[in-house]
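Q: coordinates for the following, if possible.
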Amino acid sequence: MNITFEVNGRDIGIAGDADRTLDLLAIDAGVPLDRRCGGKGVCRRCRVLLGPGRYRVQGVDREVPEGGEVEGFACLTRAVSEGCRVRVPASSLIEEKGQIGIDFRTGSFQFGARTRRLCVEVPAPTQDHPRADRERLLRAIETGAGMKDVRVPLTMMRELPLLLNGVAETVTVTLSRFNHQWYMVRAERGDTTDAPNLAVVTDIGTTTVVCALVDLNTGAVLDKVSRYNQQIRLADDVASRISLAETPAQLEEMRRLVIGESINPLIEQLCARAETEPDFIHRLVVSGNTVMMHLFLAIPPVHIGRIPFQPAAHVHEQYWAAESGVEIHPRGVIDLVPAISGYVGGDLTADIYVSGLHRREQGIAALIDIGTNGEIVLAENGSLWAAATAAGPAFEGAGLRHGSRAAEGAIEHIRLDGEGNISLSTIGDVPPAGICGSAIIDFIAELNRRGWLTPAGRYVREKLEAAGRAVEIEEGGHKLLACVLADAESSASGEPIVVTEGDVAEVLKAKAAIYAGMQTLLRARGLGFEDLEQLILAGGFAQYVDLRNAMEIGLLPRLPEERVESIGNGSLAGAYLAAVDEDACRTYQTIVHRPRIIPLNLQPDFEDDFIDALSLPEGDAVC
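A: Coordinates of the predicted model:
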């Protein structure tokens, strides 16, 4: 039995299997289908058009007649007859590019690269002093640079006899800090100190991966690139990936997707743009949440998903690139920013360092990384407290009828005027194809401000109808009231783009988790939002959110705007500092032991706080 997928006008044939759903067959065929819920049938992103043939949809047989086409979801459908043809619309494919937060700041630091190039003069051996190649080279390094106890790994030792060749040589060595000692990772004849000496620093997020190319001779950031974490082909959130990684084969596939399909292509892109080679990259520093670090190393994260949520390690050793699959110099060093706990990762360690929260001895401040996992740190008169709350992927468009990641065509901002006119702006200034997280926050805020929504997130029908934007959508056997943002004629897909009451409810649940997490953490310390002297926002998503609108919907507390600060991609900044500042690395090791974790599920008020936060706030009171 054979079936054909039609993707972007191209036919892809594959052997069918009536026991496997279409989404799994699509993956086998190399179709980048959006399965952000991991094939559970809840995200509605794998919409396909079923051509003539017989199908089994959730156990019920269905026949599509010749010339017909029926909408379905790939993860819920099996092809059971020969020659089925399945059309995959562009909106059901994973976006290759998007608007991803890549900007970061570091503040002042003491530059001291942890990988260095030195030119030394190595004397020839003599009959009186027939010193070994290793001894001659190490003495030259000590004499020329004052560096003692340099280690030479076996793979490097194998190169020394032919390199030195029993004569005096001018040699350039590359030394990397590895497990608290200097290791020789490269040696070549002549003075090549002007050759590239590079690092790649990486933020691995649940949804996105960002890489920056760094000149280790100067500390300059040469370029930054990003793409979606290709693990989203299999699962959208952390919990789903933990479940998927329970077998060795699936764990290896997760590792392959994040390294082979995400990081390595970004490294290749950086090198092409800088006109250099991956062999000149001598260091890779990785920051991210604890689960992403486990999957990067192909370490089973299974226990992070179970009480008491312990990781295999929160502080990792350093590793050689040759054992990781990352395509840089094989003796390149892999560093991982240490994590605080199973659900408070190295990205938060980096955020704390970059924001200076660990140095704050007086006053009350909080840091929040808004994302799939809302991680929160409270600084209280020199003490640190931390918590994590599962916000889910709604802010990335998942679970919304026309939700989208921040890719070209996604609606990124929305405004509603006093006459009820809605104005949209899209990424790339092209016809709208969906709505991303920053825009859905704008949408709910604008409607709440104008009285188009009730506190429970229900539309005021007469206002929608008066503006000519009301429509009823059938979903799951029920009719939902929806607001039309773009009609069929103006949208990229040829169908209206709408926001249903169900979509609003999903966003309210996400914002409630973050707001209630902050509120419960503060209350556990006898504090309230009014006590916050500073609120620090971290993460790429925070860079694109309208602060006033985030407060309007109750995602953030209503604080004076001068008390709120954004540090951009603190995780990437922390990875950069780990490559160029030895003090940062030492401080990370102390930071991870400082926060006391407050498990929100054990706090008696969290559930009530969450339920209260599901409502939209009323009034304009500021703390």
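
Q: can we go C-alpha only for contacts and neighbour counts from here?
A: Will do.

Q: the closest residue to R458 other than its chain neighbours and L400, how far apart?
A: Distances taken as CA to CA, 6 or more residues apart in numbering place E501 nearest to R458, at 6.1 Å, with adjacent residues excluded. As judged by CA to CA, to the nearest Å, E501 and L400 stand 10 Å apart.

Q: counting neighbours, go ahead and name the busier of those two.
A: Remark: of E501 and L400, L400 carries more neighbours, 28 against 17, as counted by other CA atoms under 10 Å.

Q: tally of neighbours for R563?
A: Neighbours of R563 using other CA under 10 Å come to 12.

Q: alongside the first, I'd like the structure of this one:
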Amino acid sequence: MAKVNFTSHGVQVEAKNGESLLAVIRGAGIFIDAPCNGNGSCGKCKVKIINGQVNCSKSNHISEEELAQGYVLACCSTVNGDVDVEIPSTADDAMHNMKIEDLGGEKEKIIFKEAIEKLKENGIKLGINIKKSFLQIPEPTLDDNISDVDRLIRQVRNTLGCGNVQCGLSVIKNIPHILRKNNFNITITYIEEENNINIINIEGNDTSNKLYGVAIDIGTTSVAACIINLNSGDIIAKASSGNAQIQYGADVINRIIYAGKKDGIKKLNDAIIKYTINPLLAKMYRESSIESHEIASFVVAGNTTMSHLFLGIQPDYIRMEPYIPAFLSSPYIKANELGVDVNPETTIYLAPSVASYVGGDITAGALASGIWNSEENVLFIDLGTNGEIVFGNREFLMSCACSAGPAFEGGEISCGMRASSGAIEKVEIDKNTYEPKIQIIGEEKPIGICGSGIIDLIYQLMVAKIIDRRGKIVKGLNTPRVRFDEHGMGEYILAFKEEYNIEKNITINEVDIDNFIRAKGAVYSGISSMISSVGMDFDCIDRLYIAGGIGNNLDVESSIMIGMLPDIPRDKVKYIGNSSLIGCYLTIMSKEAKDKLEEISSGITYLELSVEPGYMDEFVSACFLPHTDIERFPTVKQLLGE
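A: Sure, this is the predicted structure:
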């Protein structure tokens, strides 16, 4: 056995000689970014060997200079004796310093308010079946010596006039102590359905004004959560972070593959509950002075794979033809069954999915957007690690999922990264000098470029005629920003290392551009194929709603000009925030909204693009800037003078 000392974390573990360094890091409970799940293709699991040595395979992601400094890829290295390892701080940034929209900002408050108003306009009433009541219970005597539980049930029936009263084991355990500590003056939290009452919490004295719920959006890359005052509807605490599962792969396919490994499903389940959701809950509890037992409602939305992993259910068959998930609608589950740090009797409601690749985040988003009751034709796109699309109106709803891959989160891009501190998020290029002007998250030194920045960059490169419409870099330009290697591979240098005093140049090369063109092509071809399948064209789109993490910083003009979105009037396009989280919020605040959510999920028709006739031809045509058919993009045609 060898000793592996992680100097950056103060952790030392034992490992077998020949064991993968990536596996050792994961086994030590240390977070490391590994978007490709260890197949060596992304180059993100870079570590530095301080003392000792490892056996490592050569990688194009490690330069000779970096190799001389001790840098290796953890996934391409195996333990070979005692070794000291340093994990760069940027690995932790990928999890904890990710830029996620501010749920408490004025813009987001307006978005939540608009969602409530839209719900009311569509005839959905606010109102929930979770309530609290203060009870003054007669103390026991020798003449009235029934059990504490029977005494409580009797008083509930007398006070609330109900028939059947139930309470769970965790409530029963607390009853004797709480009754006597508070002189039999207590508050119960209960779920009321018809003539039945299920008591889920018991507290001392009158706390009937404290009734809270939690809404959570589980994204493939990031997780957002908020605590809601169920009496007023106010959001009183919010938190967000990266999804700790990203260390097991950037996309759902890599995570499904990892779930099939030994203890894989448990590790993925722990990553989302123990290492992501529970820490977010703890943070919100501290900020709001709320205790976990006060949470009476809990609604979660995520894509179909995230829903499976949240419940600890094997998702393996989602990725295998004919692409069958284990479930679409989950049963009611108590929080203590999953280890979620809220009241153990609280019911966890998981937004229902539509199909293997269209999940509860989309049904929740469809609810929030109001597309289900729209007289206009609405195109709804959730842009993130997965591209999910809904098109329709009050008469019909179609959906599909495009396999865009992780490019929108910086994956498969040599200097790509998620939207965290140091990421370049906006780019402008002077058409005459070819010099860039960049905007950096956190206004720190640049260390990479995120999805919104890549979209801007490719658009700017195209307009400045640094790249042609195939994405190839033009030769013969008079600028030091453009270089070609010995194989003729071109690259554009966005930030020189000397310019910002950073470790290496930040560049985008022709392989990166090609990867991103395929990702944007997948989105466009998905939209085109789905709209064509119902006998319509882009002129039929009355509204285009964009949701998802990347949508918050997305430049609509750049997105249209590179051919990711259809060339429609810009005033039809609107960003609607984290629609998945908003949908969860609405579901918490309205039982009718929850019923409508169930109706939406069962009413959406799913289009499987992989078997759709003509889809592959459409995709290939879209892998161009902006498209092989320039007539589809009259704005771009005019700009380029073609």
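
Q: separation between V344 of the first structure and G374 of the first structure?
A: 9 Å.

Q: how about G288 of the first structure?
A: According to CA to CA, G288 of the first structure and G374 of the first structure sit 13 Å apart.

Q: in terms of neighbours, single out the busier of those two.
A: G288 (30 against 23).

Q: what is the burial count for the closest residue to Y544 of the first structure other than its chain neighbours?
A: Once flanking residues are discounted, Y544 of the first structure sits nearest to S438: 6.2 Å by CA to CA, 6+ apart. Neighbours of S438 of the first structure under the rule other CA under 10 Å: 25.

Q: S438 of the first structure and G397 touch, don't they?
A: No: applying CA atoms under 8 Å, one finds S438 of the first structure not in contact with G397, separated by 9.5 Å.

Q: what do V344 and G374 of the first structure both touch?
A: A388 (CA atoms under 8 Å, 6 or more residues apart in numbering).

Q: which residues touch the residue nearest the centre of the second structure?
A: When CA atoms, centre = their mean is applied to the second structure, the residue found nearest the centroid is G219 (1.7 Å). Taking CA under 8 Å, 6+ apart, we find G219 of the second structure in contact with 243, 302-303, 306.

Q: and it, how far is that from K266 of the second structure?
A: Relative to K266 of the second structure, and taking CA to CA, G219 of the second structure is found at 18 Å.

Q: same thing with E618 of the second structure?
A: 40 Å.

Q: repeat that for S420 of the second structure.
A: 28 Å.

Q: what do you get for E503 of the second structure?
A: Using CA to CA, we find E503 of the second structure at a distance of 37 Å from K266 of the second structure.

Q: ok, F484 of the second structure next?
A: 46 Å.

Q: same drill for the two, tell me which one is more crowded.
A: Taking other CA under 10 Å, F484 of the second structure and K266 do not tie; K266 has more neighbours (16 against 13).

Q: list the contacts of the more buried one.
A: By CA under 8 Å, 6+ apart, the neighbours of K266 of the second structure are 259, 312.

Q: what's the counterpart of it in the first structure?
A: Aligned by TM-score structural alignment, K266 of the second structure pairs with E252 of the first structure.

Q: now E557 of the second structure
A: In the first structure, the residue equivalent to E557 of the second structure is R548, according to TM-score structural alignment.

Q: ok, K238 of the second structure next?
A: Checking TM-score structural alignment: K238 of the second structure goes with K224.

Q: name the element its match belongs to?
A: strand 221-228 (DSSP states H and E).

Q: now do E65 of the second structure
A: Counting by DSSP H and E, E65 of the second structure is part of helix 64-68.
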